[in-house]
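*Asks:* sequence first, predicted model second:
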Amino acid sequence: MELASFEELVEQYSPMIQHMINKLSIYKNKGEFFQIGLISIWEATNTYQPEKGKYSSYLYRHMWGRFVDELKKQTKDQERHVHPEEEFWLMIESPSLYTEEEYAIRQLCKPLTDCQTKWVIYTIIHQMTIREIAEKENVSLSAVKGWKKGAVEKLRMVL
């Protein structure tokens, strides 16, 4: 049995695609599913074996399988990727980066170097010892003591 041209098959089986979209209650991405139906017609035309049955039956099962596979894929993608509604993003308040105390301390530390500022923050806010700061920053005790000495001198001049 010789099949008609692809254009004729598309014209003949487009109602089947629409029927399947409705039967599977597909309401999103209808155009995408219609394209999958067209691809199914093309694939079925290339793989159809006349001795195994009617073309329309073969096409129906093939198209059904492709649609169900795509629905499963989209469901899995939706479960993996959560896209909150716009209202969600509007309701979220931006958390403040620092507490008021830490902000005030950081303002005092503006004339200090980064290392001296680390010493002030670790010592005053986090209540860490020189040894703990040295371990956290992976430096020697004498380096932290140097940060302390420089910070204390500069802070005395500022205050």
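*Replies:* Great, that's in hand.
*Asks:* drop to CA atoms for contacts and neighbour counts, all remaining ones
*Replies:* Noted.
*Asks:* which residues of the chain fall in helices?
*Replies:* 6-23, 30-47, 55-80, 86-91, 100-108, 114-120, 130-137, 141-158 (DSSP state H).
*Asks:* list the buried residues in the third one.
*Replies:* It stands for helix 55-80. 58, 59, 60, 62, 63, 64, 66, 67 (16 or more other Cα atoms under 10 Å).
*Asks:* distance between it and the chain's centre?
*Replies:* What separates the centre of helix 55-80 from the centre of its chain is 25 Å, taken as Cα atoms, centre = their mean, to the nearest Å.
*Asks:* structure B:
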Amino acid sequence: MNNYQSARQQYSFEDIYQQYTPLVHGMLKRLHIHSNHEDFLQAGYIGLWLAYQHHDSEKGPFPAYAFLRVRGEMLTMLQKDANYYDRHSFSSNDQEPAQVRIETESWMPDVDTLAPYLNKLSDREQRWVIAHAVHDQPPRMIAANYNVSVETVKGWRKGALAKLRKYVK
């Protein structure tokens, strides 16, 4: 057997808190945490509490277990923060995409504006131009509306763009 006793058998949590505060603060430096100190300190103290609650003296001494739990809670929080910032982009120009979208919609052509160009196209190519340019529909939606494949709609697009390029030049 071993000579270790459970931390709960020897000390109150207040004693453990006082004794292991340097460990929690030192872990901030060891993990190079430069922001959100209070949040990470809280995570460290939660790790210390969990170590205090779950320590099994048969598996080893409390100091090593406390070190692992404090470090583990802080690393978990670092990982969660990293995942959050990876998945949520923050920008000082958060309003810019909405403004661009509004400006784009304000100059969207109508059928009357496109009429001179539509005369040069086949019926199917005209369908694509109107659905795409006027109604801003993607190929899959146009295909569903006319009960054709997406590849067929892409063919309409290819033909329409080729003819329009010749006409515009």
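*Replies:* Right, received. Where do you want to start? Just so it is clear, the structure is predicted and the values come from calculations on it, not from any experiment.
*Asks:* deepest-packed of the helices of the first structure, please.
*Replies:* helix 114-120 (a mean of 20; mean count of other Cα atoms under 10 Å).
*Asks:* relative to residue 67 of the first structure, how far out is residue 21 of the first structure?
*Replies:* Per Cα to Cα, to the nearest Å, residue 21 of the first structure is found 8 Å from residue 67 of the first structure.
*Asks:* and for the two, which residues touch both?
*Replies:* residue 33 (Cα atoms under 8 Å, 6 or more residues apart in numbering).
*Asks:* contact partners of stretch 36-56 of the second structure?
*Replies:* Contacts of stretch 36-56 of the second structure (Cα under 8 Å, 6+ apart): 6-8, 13, 16-17, 20, 24-25, 28, 62, 65-66, 69-74, 77.
*Asks:* what residues in the first structure pair up with it?
*Replies:* Under TM-score structural alignment, the counterpart of stretch 36-56 of the second structure in the first structure spans residues 29-49.
*Asks:* please pull up the equivalent of residue 60 of the first structure in the second structure.
*Replies:* Alignment note (TM-score structural alignment): residue 60 of the first structure maps to residue 67 of the second structure.
*Asks:* surely residue 129 of the first structure touches residue 119?
*Replies:* No - with contact defined as Cα atoms under 8 Å, residue 129 of the first structure does not count as touching residue 119 (9.5 Å).
*Asks:* now residue 59 of the second structure: how far from residue 23 of the second structure?
*Replies:* Applying Cα to Cα, the value for residue 59 of the second structure to residue 23 of the second structure is 21 Å.
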